[in-house]
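Q: with the input below, show me the fold.
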Amino acid sequence: MLYQTYQLQDDFLTPIRDFANFMTGGLYRHIPAPPGSPIRGFAAAWELISRYRLTHERPEFGITSVRVGNRDVPVTEEVALDLPFGKLLKFSKDVDTRQPRVLVVAPLSGHFATLLRGTVKTLLQDHEVYITDWTNARDVPLDAGDFGVEDYVDYLIRFLEEIGPGAHILAVCQPCVQALVAVAVMSEEKNPATPHSMTLMAGPIDPRESPTEVNEFAVSKSLDWFETSVISRVPARFAGGGRGVYPGFLQLSAFVAMNIDRHSSAHRKLYDHLAAGETEEAEKIKTFYDEYFAVLDMTEEFYIETIDRIFHKAELATGDFTYRGKKVDPGAIRHTALLTVEGGRDDICALGQTSAAHDLCNTLRPHLKRHHLQANVGHYGVFNGKRWEREIYPVVRNMILATD
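A: Next comes the predicted model:
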């Protein structure tokens, strides 16, 4: 009944938000109100009420051009491969020289792939970029079957094969485990599409290292608790009606609760900017939360297997991870260069959890391994923002260029 209760509440609030949206527009359009006036304050309050919502559809990437060298180059977005639980998106641009092909592996953890918009846009300067565009599980019909951790690995291998030999892979956060598994499996099978380099950014390769609040919560509860407390059935009105999911609104609630003071402060600032007529400053906050409040559901099997295999048992770190009945050997990776990136202030994936990949890839020669610690960023700053663009990205670019 969890999902049904949420949906009932959302249906109840919809006319209230619609009225608030009408009032916001009416106050701004029809009543002269200089910045700082009481009318502006009322309008700002109504706008905050109108924004009290979650969305369940992927926002647009909105990347229409990128700076390449000394000119702006148009960018087009196309679907290179369409599978039930996710698409392979390609960002194409017309440039004179060949650029390295990079598959960006987006997390399947409650948000859409557009959370990595900044990552993609930066990479597009020097690369041909693909990204995993995961589908909201509530929109996938039951006859599409299940989607678990090993299915995720299947998708990565299939995507890399679609891109073709000589590509590179860059995984962000949670899917660093599946990316490493995929490359190990492909390496052992001598798959021609095995990537030339693998960049793992802020991911739980070994969550036992410096456990964070997220790690501790995951291991403090039994699988039975997760199955009975957070798994719910999709309401019949959606294409995936009846599918067991971990709802995106629950994941978002957990993230917000971890930093409630920060989010409360941000919305107070938003009110102040709106009331003062500071449109540009207000728009930055609204843009962030439009993305942050766009949520997707994960399949029950993927979520429970992630808790069990990645956090409870740390199967990859202990050497117990199996793929289709066979143990995965990261030591099979001999030719794919490895770069790991961690943020010194990351409160979701702490220091040592990602760099643990170096010990697992124990047959890689030293010149094919590199670790980068960005001391002054949190989790989000590892793959987005000024530090990413100015300090982390050059390291990533150089690794890819050196192995392309």
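Q: for the rest of this, base every contact and every neighbour count on C-alpha atoms.
A: OK.
Q: please enumerate the helices of the stretch 51-200 of the chain.
A: Taking DSSP state H, counting those that start in this stretch as the criterion, the stretch 51-200 of the chain carries its helices at 117-123, 149-163, 176-188.
Q: go through these and name the closest to residue 70.
A: Proximity to residue 70 (CA to CA) singles out helix 117-123 among the helices of the stretch 51-200 of the chain, at 15.0 Å.
Q: and the closest one, what does it pack against?
A: Helices and strands touching helix 117-123, by 3 or more CA pairs under 8 Å, 6 or more residues apart in numbering; DSSP states H and E, are helix 393-403.
Q: list the contacts of residue 251.
A: Going by CA atoms under 8 Å, 6 or more residues apart in numbering, residue 251 touches 109, 110.
Q: quick check, residue 126 in contact with residue 68.
A: Yes. Counting by CA atoms under 8 Å, a contact exists between residue 126 and residue 68, whose distance comes to 7.1 Å.
Q: those two: which has the busier surroundings?
A: Summary of the neighbour comparison: residue 126 and residue 68, criterion other CA atoms under 10 Å, with residue 126 having more neighbours (18 against 15).
Q: one more to put side by side:
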Amino acid sequence: MLYTLHELAYASAAPFRIGAQMARDFWTSPFNPAADTALGRTAFASAELFESVTRRYGKPDWGLDVITIDNRPVRTTEQVVWSSPWCRLVRFARHIGDLKRAGKPTSAPAVLIVAPLSGHYATLLRGTVEGFLQDHDVYVTDWTNARQVPMLEGRFDFFDYMDHVRSMLGVIGPRAHVVGVCQPGPPVLAACALMAEDEDPNRPASMTFMGSPIDARLSPTVTNELAEEKPFTWFQSNMIHTVPWPYPGFGRRVYPGFVQLYSFMSMNEEKHTDAHWRYFQDLVSGDGDGAQKHEEFYDEYLSVLDLTEEFYLQTIDIVFQQHLLPRGLLEHRGRKVDLEKIRDIGLMTVEGERDDISGVGQTQAAHGLCTAIPDERRVLYVQPEVGHYGVFNGRRFRDDIYPRVRDFIAANEALSAVPERTATAA
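A: Prediction:
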């Protein structure tokens, strides 16, 4: 019912959005003599703000057709190398000629960036992907909005997620490197443990976890406390809703992205209110740079996707309530996940000192669980003065965090028998 009401509210606001768009065009028309007056700029800013907070934000583009490497433009080609109804494995292949002109080698370590499936699209990691493209052959998981998957495609749960990670590492080939950002930490670590136990030739050469709830019992945040305080049945009753017609996933039970978005924004309500007030003031004053930065951030932040009921509820149960992985109790389809089987896969953990989603200690807990990994293949790093988002995006990520991850991957590439890879597109 909530999902249907949400769609009805969006549809009901359509005439007002059209009116706001017409007002915006009127007050910016070069034929309007009052356009550049205080009244005109205020009217335009009001219409623009209303339209921006009521519009439907679709899946953003990656926008990585051309990146900069060592101050040189390098073209990339977005390639879908594997897919299922639930995910596309996207490779950003760098152009050979451009790499040579930038003085970069044409082969590079393969890196699978596992994007979070927690409400936002994988494009939230645009800056992360761009950073890794400086020195790597980059693949990223592009998860599908559950409301777009027909009921005939069946279920997708926590263990299917693990299977997807393993399948994608198999497509990339032997001894790639995997990077789990936020939510993927526990299922990626578990998948790697199974691959290590099987001596799978496609097991990764290294694992890097960034702001991940490997053991959510440590340094609990507001998010962790909510998951522990509420009974499991509360999440079943209050967070799960049915996809309405005419979406392809009509009838599917999901955790809607708009519910997740509201939860996150309510945690920092004052911050978001101030940001929109500054945006309004920038529009009135004609500060294009300030308004553009706001639009770029919120165009991404307000784009959300739905999660399947089974994946969301199992994540709450396994990761945040029962803590099965750190307690050594997680089983995958009747088979115990044994983290001590990981012996020849490097492990790096990255945390932010001010992370209010995954507190300091939750990610680095992986080191205490993976006891068989040699010390020379471990790195534990806490970045001062950054929050959750800053762990994988922004200036501190580019200047302080990424260089450490790059060096860690290079060291584990050298320690593993990794075949040479051509990381470019013709």
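Q: thinking again about what came up before, would CSV of the helices of the stretch 51-200 of structure 1 with mean neighbour count and distance to residue 43 of structure 1 be doable?
A: As requested, those are arranged in CSV below (neighbours: other CA atoms under 10 Å; distance: least, CA to CA, whole Å):
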stretch, mean neighbour count, distance to residue 43 of structure 1
helix 117-123, 20, 31
helix 149-163, 19, 45
helix 176-188, 23, 44
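Q: save those as CSV, and put in distance to residue 94 of structure 1 too.
A: Listed next are the helices of the stretch 51-200 of structure 1 as CSV, based on distance: least, CA to CA, whole Å:
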stretch, distance to residue 94 of structure 1
helix 117-123, 15
helix 149-163, 18
helix 176-188, 29
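Q: nearest to residue 384 of structure 1 among these would be which one?
A: Counting by CA to CA, residue 384 of structure 1 lies closest to helix 117-123 out of the helices of the stretch 51-200 of structure 1; the figure is 5.6 Å.
Q: contacts for that closest one?
A: With contacts defined as CA under 8 Å, 6+ apart, helix 117-123 of structure 1 is touched by 61, 63, 66, 104, 129, 383, 384, 385, 389, 393, 397.
Q: next one: stretch 295-306 of structure 2
A: Contacting residues not belonging to stretch 295-306 of structure 2 are listed as 57-60, 119-121, 123-124, 144-147, 254-258, 261 [CA under 8 Å, 6+ apart].
Q: again, but for stretch 313-324 of structure 2
A: Contacts of stretch 313-324 of structure 2 with the rest of the structure, by CA under 8 Å, 6+ apart, involve 157-158, 186, 213-217, 224, 227-228, 232, 235-236, 325, 330.
Q: so how far is residue 161 of structure 2 from residue 332 of structure 2?
A: When distance is defined by CA to CA, to the nearest Å, residue 332 of structure 2 is 11 Å away from residue 161 of structure 2.
Q: could you find the counterpart of residue 333 of structure 1 in structure 2?
A: Matched across to structure 2, residue 333 of structure 1 falls on residue 342, judged by TM-score structural alignment.
Q: and the equivalent of residue 214 of structure 2 over in structure 1, how many neighbours?
A: Taking TM-score structural alignment for the superposition, residue 214 of structure 2 sits opposite residue 205 in structure 1. Applying the criterion other CA under 10 Å, we find 30 residues in the vicinity of residue 205 of structure 1.
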